[in-house]
Each structure stands twice: as structure tokens, then as C-alpha cells.
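S.K.: need a structure here:
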Amino acid sequence: MFDPSNFQHFLEASPLPMWVYEIPTLRFVWANAAAIDLYGYSLADFQQMTILDIRPAEDRPEVAQLARNEDRIEANRSRVWQHLAKNGSGLDVRVTTVDLLPPGCGLRLALVEDVSSFTSMTRALEHMAKHDAATGLLNPGTLAHLLDAGLLGSHYEIASLRLQGLTEVSELFGSSVALTVAKEVILFLQSGRGGDLWGFQAPNCILVASAHAESLRELVVKASDFLEKPVPAEGSQWQIYLRCGLSRFPQDGSRAEQIIACAGLAARLRRVESNPAAPSVYTAALGERSRRRRRLAVELRRAIREEEIEVYFQPIVRAVENDGGTHLRKYEALSRWQLNGEPVPPSEFIPIVESVGLSKELLRLIMKRSFEVVTTLRERGLDCLVTVNVPAIASVLADLPDELLAFSERHGIRPDCIGIEVTESALIDDDAHWRKSFALLRYMGVHVAIDDFGTGFNTLSYLDRLPADVIKLDRTFIGQIFVNDRQALICASLIRLAHGLGLKVVAEGVEDEEQRQWLLKHGCDELQGYLIGRPISFSQVLDSLPASAGHEVVVAHDAVKAS
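M.R.: Below is the predicted model of the structure:
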């Protein structure tokens, strides 16, 4: 029989809870004061209990089996358990045991260390590692791990719900406001749903994985309907728009992280004007386009650095015949690029240039070529005006006057021999930047043309303030002259309006004689298109020029236009 008096000082002096129990019955024999304080039981209470009584019911079979294990090393190995105090609260404890002497006495001493604070911290850190800190939803890595572990079975779909406008809310009003808005959306969408796995991918994407495809599509409709109206949060209303992409396992990838990426790609490439209740479903073709875009972005950086972008020139002529013929006055220079011998359409590579921040570098290359054109033609006795098309990017517009002046000084050419073309969006999107830049450009004598005129929503409201000499009617107007009477009326009205403001008009995309005659009848000043001539190389331009000096040639380089 265990005599505590032999160990009284040791047991009572220990700051850690300790007790002795009988191995066969698992009944407590002794507990020290620290154990009584921690668990809330008196010594008499302990002696009426077994070690199973302080364990959750689900742990008791394992505890009993280990306690009676004949392998003493395994039975006495230190372990972390959950214990129950007298008041029902849970305790996380590390229990280390040792069999008492003499051997075979059937008694075991337990040393207990309260690790509740440590385990709470550990659980908090594990939660932080597995969840998005802002929303509390699973992070993409944890979501992928659970899906790969088969939590939703062998077939599932993932919806990537991008909350367009949430990033702007954060930038303008703070991250706490954006978080509140996101939580309102999440709370609404999660109501009444079960069996899904939810995640969040910063800064604005809710991820939902479900084994039930139809249910997931119903969730997309629910989200679309909810976001039709502003989201109420922080005492205000916030307009958020939905862009949704769907992907499927195993059709779209062998790992969950691939499925998540595919859903996100489908959402990002979704057309803004598409019906938000009809999600964009990932396809192999969509993935291939994305991979090609990434490859082109890398190659474009190299091509611009190594000056592989070529310039072709398309003639622009006066609409009114002079001296018995139509005289060439201008060329629009169009960017051309070949990758591994295959041409890449400008409509494909120009948007990539803008999206990856290469517009300024490409513009510098084009300006360099344009100044070289002016120099070469002037050496042949030809008076030239070169117009460079400038992207609608604030930083590019802000630096443009200094860039032009530097090139002008380097080549010994007056700035008024250079002009620019700029789209309407540059004027509409960033009023402050273009006003300052254009004031400097006009002071330098730079000619200005407004490209793709008529395609912007606010064209007429800006027309009286456009710092331009020329407007270029977009090819969409010209192509519809004999197809749509309303378009023809608009086109004729724009020509009259421009002339009333003292602006010249250039028609782009003229492809047949009937269009040319119509434009001539309505007073269009200049024409450009396949009817007039296709883009040609600079050497071909030189071969086509008349030998006589004094002929005015205007070369307009389109650095950013996807023609």
C-alpha cells in the first residue's frame, strides 16, 4: 500500500500537480495540493474517482488501454491530453508517469503540466496559418490541402467569386471598411448552406468548393442577385460587382491548387459586361491563351530592349484631288512584331504592352525610329511632320514633353516637326495630367490628333476643350456608312461639327470606292485605309516618294494602337 508520508515533503512542495493511482483499478490514491488547486477536487473527491473520470468520454478507452499496457516504456511516455476540471472546463495538460517501486506494487506516479496557454497559442498560430486573417475563411493553400485529402470526394467544382470594387473601397476608405463589406457578402452567401468548403484569396476573391455542381451554380445566382444592389455596411452603401469563374476536378487539373488557379483565371478573363449570374467556365483554350499571354509578356520585354519591334507605314491622302491627282501627305506608322518568324497581331501584343507597364519603353523606341525617319527624309529635301501615338497612361503623358524635347535636341530637329495622336480615353480618364502636358506640348508647337474619335461616351462634352488640330474618325463608323443609316448620320454630323470647331477630319478604315465618294461628298479632309494603301516598310516609303523637294510628308507612328 502506498504510504504518502514517505514522500510528503516531495509531493506537497512540488509546484506541479502530481498524483498516484492504482494501475489495475485506475483509482486515485493520492493527489498533492497543486492538483487539488488546478482541478478543484478535494483529496477525498480524488480518492473516490479514477483517472478516467477527469477525461472526456471519447478519450477514456485509449487512456485505459495505455494505462494497463504491459510495455512500461509505452505506458509511461509523455503525452498531451485534455482533462476536465470539477467545474467542467477543459485543461490541456502534459502527463508524464513512472511506475513506483518496488516493482509489481501496482502504483504509478503522474506528473501533470498545465500547457493550456501553450496549446491555445499553438492552436491560434495553426488557425492563422490555415485561414485568411481578415475574413477567417480558409486560405487557398489549406483549401487545396483539404481537397487533395479527399474531403469532398473524387469530383468537385470551385467557384471563384471576385468582388470587383472591393480593392477600390479599401484604397479610398480603408481596409477595415472593405473587410466589413466583404464579411457582409460572405455572411449572406453562407446562410442556409452546408457541406461546402469556403476560402478567401486576397484581396477580393471568395473561393467556394462544392461536390454538388447545381448547388454551386445556384450560389452564383444568389451572389449575383445580392450584388445587384449596393451592400449596406458601416452606415453607408457600397456598390460591388461580381465576376465569377468555375473550374472542375478532375477535368481541369490533377491537384486542387490547379483547380483554384483555373477558376481564378476564368473569373479574371471574364468580360465585364457579361451576365454575372452566368459564370465563366474554365476551358483548355482559355488556359492556353493565358499561357501564351505570359510568354508574350516575357518576349515583349526582350523585343523592346533589343529593338525588334518593326515599323510599317500606311499612307493617308487628301480626300480632295489637287493638281489632277491625290497627293500623299501622311503616313501612319504601325507597330509590327514577329516572334520566331510568326507575326503577332498588334491587337494581341499592344494590350500586353500596356498591362505589363512597357508602354513608356515602347514609346521611346517608336520616338527614336520616328526621329530617324524625319532625319532621313530631310536629308532628301523633304519637309516632314511625324506624329507618334501616345497611350492613355498618366505617367507617360506627364513625361511626354520632356521626352520629346530630349529627342529633339539629340537629333537637332525642332519640336514643331513632331506631333502626337492620343485616344479619347487619355483625355477623359485623367483630366489633370493631360491638361498640363498638352499645354506644354502646344507651347512647343507639337501637333495633336485625337485618334479613334467618337468611340468614347463623353466625346461631345469634351469636344470644346480638346487640344487638337485633327480628329480621326474610328473605322467602325466608316464600315457602317452603308449598313446603318444612324451611323452614317452620326458620321456626317461629326465631320460638320469638327469643321465648325476648326478641326480637320481623317477617316480611318476606308476600304472601297463607294466609301471614298461618300466621305468626299461630306467634306472629310483626309482618307486612310486599304483602298488608299496597305502598310509598307520604310524602304518602300522612300521608293514611293517623288524626287522633287518641298513635298510635305507626315509620318504618324501608332505606338500603342492595335491596328
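S.K.: use CA for all of it now, contacts and neighbours both
M.R.: Will do.
S.K.: all helices of the stretch 151-300 of the chain, in order?
M.R.: 166-173, 175-190, 213-226, 256-268, 284-305 (DSSP state H, counting those that start in this stretch).
S.K.: Go through these and name the closest to Q82.
M.R.: Q82 lies closest to helix 175-190 among the helices of the stretch 151-300 of the chain, at 32.0 Å (CA to CA).
S.K.: tell me the angle the closest one makes with helix 166-173.
M.R.: 150 degrees (axes from the mean of the first three to the mean of the last three CA atoms, to 10 degrees).
S.K.: buried set for helix 175-190?
M.R.: The neighbour-count check on helix 175-190 (16 or more other CA atoms under 10 Å) flags 175, 177-183, 185-186 as buried.
S.K.: which helices and strands sit right next to it?
M.R.: helix 166-173, helix 213-226, strand 231-233 (3 or more CA pairs under 8 Å, 6 or more residues apart in numbering; DSSP states H and E).
S.K.: want to throw the helices of the stretch 151-300 of the chain into TSV with distance to L66?
M.R.: Shown next, in TSV, are the helices of the stretch 151-300 of the chain (distance: least, CA to CA, whole Å):
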stretch	distance to L66
helix 166-173	54
helix 175-190	43
helix 213-226	46
helix 256-268	39
helix 284-305	54
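S.K.: S117 belongs to a helix?
M.R.: Yes. Counting by DSSP: H, G, I helix; E, B strand; the rest coil, S117 falls inside a helix.
S.K.: Near it, how many other residues are there?
M.R.: Using other CA atoms under 10 Å, S117 has 12 neighbouring residues.
S.K.: okay, the helices of the stretch 151-300 of the chain, which one's buried deepest?
M.R.: helix 256-268 (a mean of 24; mean count of other CA atoms under 10 Å).
S.K.: Second input sequence below; structure requested for side-by-side comparison:
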Amino acid sequence: MGSPLSLLVVESDTQEVFRLIREIKTHGFSPLYQVVSSWKDWEERVVEEDWDAIVCSMDWQDGKTPQDLLSDLREKKLDIPFIVVAKEAVLGNALQVMRAGAADIIEYSSLFRLPLVLERERRELVYRREKEITTNYLGDSLREIQFQKFALDQATIVSITDASGIITYVNEKFSIVSGYRKEELVGHSHRILKSDEKTLEEWKEMWEVIQKGRVWRGEIKNTKKDGTFYWVDTTIVPFSAQDGSIFQYIAIHHDITDRKLAEDQLTHDAFYDSLTGLPNRALFLVRIEQKISEYNLSSKGFPIVVSVNIDNFKRINNSLGNGSGDDILRIYAKRIESVSGSNATVTRLGADTFAVLVVDFLSLNEANDFANKLLDYLKEIIPYNGYEIYLTASSGIAAFGMAGKEAEDILKNAEIAMFHSKESKIGTVSIFSQTMQEKIHYQLEIQNDLKKAIERNEFVVYYQPIYDLKEKEIGHWEALVRWKHPKKGLVPPVDFIPMAEDSGLIVPLTKYVLDDSCLFVNEVSFVTDKVSVAINLSAEVFQHQNIFHWIVDVHNKTGIPFSSLQVEITESLAMKNMNETIPILSNLRDLGVKIALDDFGTGFSSLSYLEKLPLSIVKMDKSFLNNVVPGSKEALLLISIIHMAHDLGLKVIAEGVEDKTQFDLLADYKCDMIQGYLIAKPMALQEAKEFMQNFKPIS
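M.R.: The predicted model follows:
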């Protein structure tokens, strides 16, 4: 039979109660417990028994908080250990409960600690009650009983000093805890324990209290003989002679090291990053505020924040695993610290983003030089488990004054500048400007309006024709969505497509484009019976895996042939998960839907996956047409790509064709189709029908 334990559990979830009790029983306890699920239950049951401990969930809700329960215990003058269990996400709030008087905080992933803490708190509860009895007894019997009898209580740490503070007696427990032999302590003052955490003023106040014959209570941090420290909750009782003079003091100490360590750990977790040990965002903002205050007082130490984000870090986690990713982040943290110097504060803001607070620079140019030096160092190869890891980083700079006068504003603007670098050219440094702020506001407005735009049918699909060089006719079109904003006018796709992908709105938007494209096929088929429309698929839509069912449904509803539809995927989408990509594309191809690889040449451009994917068409990015003249290296590359695609049985579309010279070259190089402003800009449905009726082959 396990050790009996009287327990009050404050928890609304029955399953969590069973989980807690099961954990306690597995460690040899035989708990007798009651469950509190409401304030009314609490009022009735907290006074029913002499509970060994109270275990309270941070998720318990009945209009009262754990702090309210602690306050109620104090009002009822009940000394019961109060232990809080909390999820990792609310540990910051749990810290307030600790400060309100909780004995310990236990995270749900560390429930194995609960039985250990219960045993510790039960033991400390016995100690406290014995100490209270001892202390009260001492106070009542100061002139009646010899002080030596009280020092024999082995449940507490006891020391006796004379009026000047010289130790005249310590009990055995004092020696065990401190590591000093009795002979090494007697004859010395308590300074031998190097209690340095209190100021001289605090020690002076303590002496004033006890020299006036009053009892002093407080917490003291002492140093053991081996150099480690321990905390004691101390009560010092002065003894006075018949003339009123103090002639000696009895100090009763209770070891509270475990509780203090738990508090320190909780405080550390609230302000430091658990992975790198660097200050987290909360502490970093405090440091910025401190430097701002110092600068305002002395005009020295100009605060500048440099934000740093690792480019494409997800590929490390995806390829090597999250554990390896964590190792690389620790290496990055050390590198940033080594370059930043001792006067800087380095933080990990979260995920793969860091920041540095510097105060040694007199200008933004100096800060810019520092950021570039930092990025150059971070680019150096990282040897790791047989791999050579190469990563770049992008950076943003924001300075006090120009980028705001509050810590939150400066840090936010440094991150804005960093994101500007990533959008412009990864691996570079940008200094915050008001233009960036305006761009962010614009993007936020676009993001907020995006969902409403779908609901209000503010989107329209434009169609760009694709010219068949061999047949000399228009047989293909690409569907391109446009947003007609009621206030901002025509919003470019580059401004809203990424946001639609991030928010998941790209899924209904793509469905809308598919439906409209089918209407387009039916309308244009009256002009020509050779028509197909290409629809761009983002990774989000593809992963949704409904595109196959969408196309089948729209075929059944509209009757358009599957061959009139073409889906375009990017290289990055194709490479993301080949095991899932190939079956979906193969099913679409089996229906007769054409599969095109868009923007070929801007990604990995691997021949091996070109062979594996069930493609029909390769679309060459317009960058391949730059500087192309007969006989040039660029021309040879262009010819090679076209021949390679033909050898694989694929047709080639050249994008971005804008002049007749490019047209003639592509015709000579046996390119299959061209798309670009030379043929026509994207156009609405009615304009497209008129274009088809009036179109003449290009000669």
C-alpha cells in the first residue's frame, strides 16, 4: 500500500484529474482526494480536511483565478502547499501565480515532477508547522525556559549568536546544510556564509529590528563551504536580560532552496530563449528601453537595432530534421554574439529570426557596415555531421529617433526593414525608411480587404493568348486573375497573390478562376474549336488535393472537354513532395488535362525530375530571352533547352516575347509556342472574343 496523501484537486476537466492522480499513484502514493470544479465546491471543501496539498490547473475557470484561491487561503489563514500545473503557452502567466504564493509550477509535459514536489511540500509543510510551533513557543517562553532546549529541534536549522553577532552554537543540521564543521562556525559571525545578495542597507535594517528586541523574518541566500549556495527562510528571535539589554539571538532557519530554484528557473524561462539561452523578445525590449533612457540622460550610447533572419531556413528542418535545425540555430547564435561584442545585446526573437541591440555606433553607415560584416560571417560554411551547410541571412536596421522613440516601434521597424531586404534581394541589408512603413500599411490594407473582395466578387479573370508558331494560330490562353479594388483601382497580382496563399484564400480564388475559365472556353468555342485555358496552381491549392475533383465536377456541369484545361505548376511546387505530386498530376493527365511546368529555369531545373513528372509543356521564363543573339552563349542555352524538352516529348512555350526579333529567333530555334505582349496583353472575355475574330497570323 502506498504512502497516504490527502489531496484537493482544482480542475474542471475530469480526464486531467485522472491523469494527475494516475501520475501520483505510479510513484508510490495512495492519494485520498476531492475534486473542486467550481467556486462553491472550493468554499465547502477547502475547510473540510487538513489537506496535505492543493493541485490547481491554470485552465480552471469559474470566474476565479488561481491568485484568487491563494488570496482565499490567506484570508482563511490556511497553510496548505499550493501547486500549479500549466501548459507551456501560459507559463508566463503562471509566474504571477508563483509570485502570489504558489509553492511550485509544473508544466504538463513534466508531470513526472508532481509526486516529487508533493513529497517535498509535505515535508516542508511539516517543517513549517514544527517551526511555527517552535517559534511561538520560543516567544512565549523567552524568560521561562533555557534557550538551549529550543536549539535541539532537529527539524530546523538552528544557530545562536551573542549580542555582537558571534556564533556560539549551531545544531547538527546547520553543519550538514552549510558543509562547515561546528568548530569552523563557532567563534565567527554569519559573514562566513557570504550572504552577499543583500545590500548593506538591508543588513542595517535587520540589525535595527533585532537590537530593539523585535523578531525579524526574511529570506537569506547563503554560501556553502564548497561554494554552492542555498536559501533559508529565517526567523531571528532576540533574548534580552532583565535590564532590557540584548545578550543573544536564536536564529531558526528553514531550507527553501528548491522553491527558490523553481522561481529562478521560471523567471529565466520567462525572459530567455530555451534553445539558445539568449534574451527573448520581452527582455530584449526592456534592454532597448534601458538604453533609450540612458541615451536621453547622457546623449551617449545611441540605440540601434539590427534584425537578422536566416534565408530559406525551412529547408534545413525539412532535409536534416528539426533537431539538426536547432543545432544550426545555436551555432548561428554564437556567431552573432562573437561578431556583436560585449556591449551589444543579442536576442532570438523566435524561429529563425535574431536581433542585435548596438550602442557603439555614431551613424547608420557604421551600423550598416556592421550588419554587412555580420552577414558575411554568417555566410561561412558550417561543417555539420559530414555536411557543409551554407546559409545566407537578410538584415534590417532601425535607429532611435528616425525609426521611433519607443522600444516596440524600433524593433518592429527593424523587422520591417529586414523583410524589405528579403523581398528585394535576400542576403542584403536595408535601413528602415518611411517608405517601407507606408508599404506595410498598404499591404495590411490589402490583406484586410482580401477576404471581403472574394465575398463581393471584386475579382475578374483576364486571358492572355498563346501563339502556336507551327499552326500559326491562337489555340491556348492563360487565365490571370485581377483584383478591381473599389478604392485602389486595379491591384497587381504581386500585391495580393502571396497574401492569398498565406491566408488560405488562394483556394476559393483558384476555384473561382477555374469556373470562369470554363465559361471562357464555352464562349470562345463559338469563334474557334481549338481552345484551351491554363490555370496556375499554388502549393496551397495543390496540397488541398481537391483540384482533381474540381476539374471532374466542372466538366460534368459545363460539358467542356478535359483537353480544354491545362494546369501550370512551378518547379518549387513540383519538388516539394514528389510522392504526392506525381500521382495527382498523373490522374489529371489520364483525364486529358495538360500539365505545364511554369517559369522553367528559375528554380532547381533538374533534368531528373523533368523525366519523372507527367508533363505536357515546359514554359521558359522570359529571362532566357535576355541578350539572345544568334551564336551567343545565351542562344546556345535556349536551343539546348528546346531540344531537351523535345527529346522528352514536351512542347515549349517561351514567355515574355515582346518584339519581332525575339519572335523570329524562337521560330528559327523550333520553339513551339510564344506568349507575351508581342501577341497581346491579358484581356477580359469580350475583348478576347473580338481579338479572336480579328486575329491574323504573324508573318
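S.K.: one step back: who wins for proximity to I54 of structure 1 among the helices of the stretch 151-300 of structure 1?
M.R.: helix 175-190 (37.6 Å).
S.K.: List the superposition-based mean deviation of the closest one with respect to structure 2.
M.R.: For helix 175-190 of structure 1, the mean deviation from structure 2 after alignment is 3.6 Å (mean CA distance after the TM-score superposition for structure 1).
S.K.: Leaving out chain neighbours, which residue sits closest to V317 of structure 1?
M.R.: Excluding the flanking residues, the one nearest V317 of structure 1 by CA to CA, 6 or more residues apart in numbering is L328, at 4.9 Å.
S.K.: Against A284 of structure 1, how distant is that neighbour?
M.R.: 48 Å (CA to CA, to the nearest Å).
S.K.: Now do the same for N204 of structure 1: its match in structure 2.
M.R.: N204 of structure 1 maps onto D352 in structure 2 when the alignment is built from TM-score structural alignment.
S.K.: buried stuff in stretch 320-340 of structure 1?
M.R.: 320, 327-337.
S.K.: Likewise for stretch 257-271 of structure 2?
M.R.: 258-260, 262-263, 266-267, 269-271.
S.K.: Pull the residues that contact it.
M.R.: Here stretch 257-271 of structure 2 makes contact (CA atoms under 8 Å, 6 or more residues apart in numbering) with 91-92, 95, 98, 103-105, 230-232, 279-283.
S.K.: Need the buried ones from those selected in ChimeraX.
M.R.: The buried subset of these, as determined by 16+ other CA under 10 Å, is captured in ChimeraX by this line:
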select :91,95,98,103,104,105,230,231,232,279,280,281,283
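S.K.: Show me the contacts of stretch 257-271 of structure 2 that map onto strands.
M.R.: 104-105, 230-232 (DSSP state E).
S.K.: Next one: the spatially closest residue to A392 of structure 1 that is not a sequence neighbour relative to D53 of structure 1, how far apart?
M.R.: Nearest residue to A392 of structure 1, sequence neighbours excluded (CA to CA, 6+ apart): A426, at 4.0 Å. Distance of A426 of structure 1 to D53 of structure 1, computed by CA to CA: 76 Å.
S.K.: Number of residues surrounding N87 of structure 1?
M.R.: N87 of structure 1 has 9 neighbours, counted by other CA under 10 Å.
S.K.: In contact with the nearest residue to it once chain neighbours are set aside, which residues are there?
M.R.: Once flanking residues are discounted, N87 of structure 1 sits nearest to G40: 7.4 Å by CA to CA, 6+ apart. Neighbouring residues of G40 of structure 1 by CA under 8 Å, 6+ apart: 85-87.
S.K.: residues in contact with stretch 652-663 of structure 2?
M.R.: Here stretch 652-663 of structure 2 has contacts from 617-622, 625, 642, 645-646, 666, 671-679, using CA under 8 Å, 6+ apart.
S.K.: repeat that with 6 Å
M.R.: 617-622, 671-678 (CA atoms under 6 Å, 6 or more residues apart in numbering).
S.K.: State the distance from L100 of structure 1 to W30 of structure 1.
M.R.: 13 Å.
S.K.: wait, T167 of structure 1
M.R.: T167 of structure 1 is 62 Å from W30 of structure 1, by CA to CA.
S.K.: go on, G341 of structure 1?
M.R.: 88 Å.
S.K.: out of these two, which sits in the busier spot?
M.R.: W30 (20 against 7).
S.K.: For the more buried one, list the residues it contacts.
M.R.: By CA under 6 Å, 6+ apart, the residues touching W30 of structure 1 are 19-20.
S.K.: That one is in what secondary structure piece?
M.R.: Assigned by DSSP states H and E, W30 of structure 1 belongs to strand 28-31.
S.K.: Show the subsequent helix or strand relative to that strand.
M.R.: Next element after strand 28-31 of structure 1 (DSSP H and E): helix 33-39.
S.K.: Now that next one: buried residues?
M.R.: Quick answer for helix 33-39 of structure 1 (16+ other CA under 10 Å): 33-36, 39.
S.K.: circling back to that earlier point, can you check which of the helices of the stretch 151-300 of structure 1 gets nearest to A406 of structure 1?
M.R.: Judged by CA to CA, the one of the helices of the stretch 151-300 of structure 1 that comes nearest to A406 of structure 1 is helix 284-305, at 19.4 Å.
S.K.: Check the mean deviation of that closest one from structure 2.
M.R.: Counting by mean CA distance after the TM-score superposition for structure 1, helix 284-305 of structure 1 comes out at 3.1 Å.
S.K.: The helix or strand just after that helix - contacts with which helices or strands?
M.R.: Later in the chain than helix 284-305 of structure 1, the nearest helix or strand by DSSP H and E is strand 310-318. If you count contacts as 3 or more CA pairs under 6 Å, 6 or more residues apart in numbering; DSSP states H and E, strand 310-318 of structure 1 packs onto strand 328-339, strand 526-528.
S.K.: Let me have those in a markdown table, extended by distance to W81 of structure 1.
M.R.: As requested, those are exported to a markdown table (distance: least, CA to CA, whole Å):
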| stretch | distance to W81 of structure 1 |
| --- | --- |
| strand 328-339 | 64 |
| strand 526-528 | 83 |
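S.K.: of the ones you listed, which approaches D543 of structure 1 most closely?
M.R.: Of those, nearest to D543 of structure 1 by CA to CA is strand 328-339, at 13.2 Å.
S.K.: Could you identify the helix or strand that succeeds that closest one?
M.R.: With DSSP H and E, the next secondary element past strand 328-339 of structure 1 is strand 342-344.
S.K.: Alright, that wraps it up for me.
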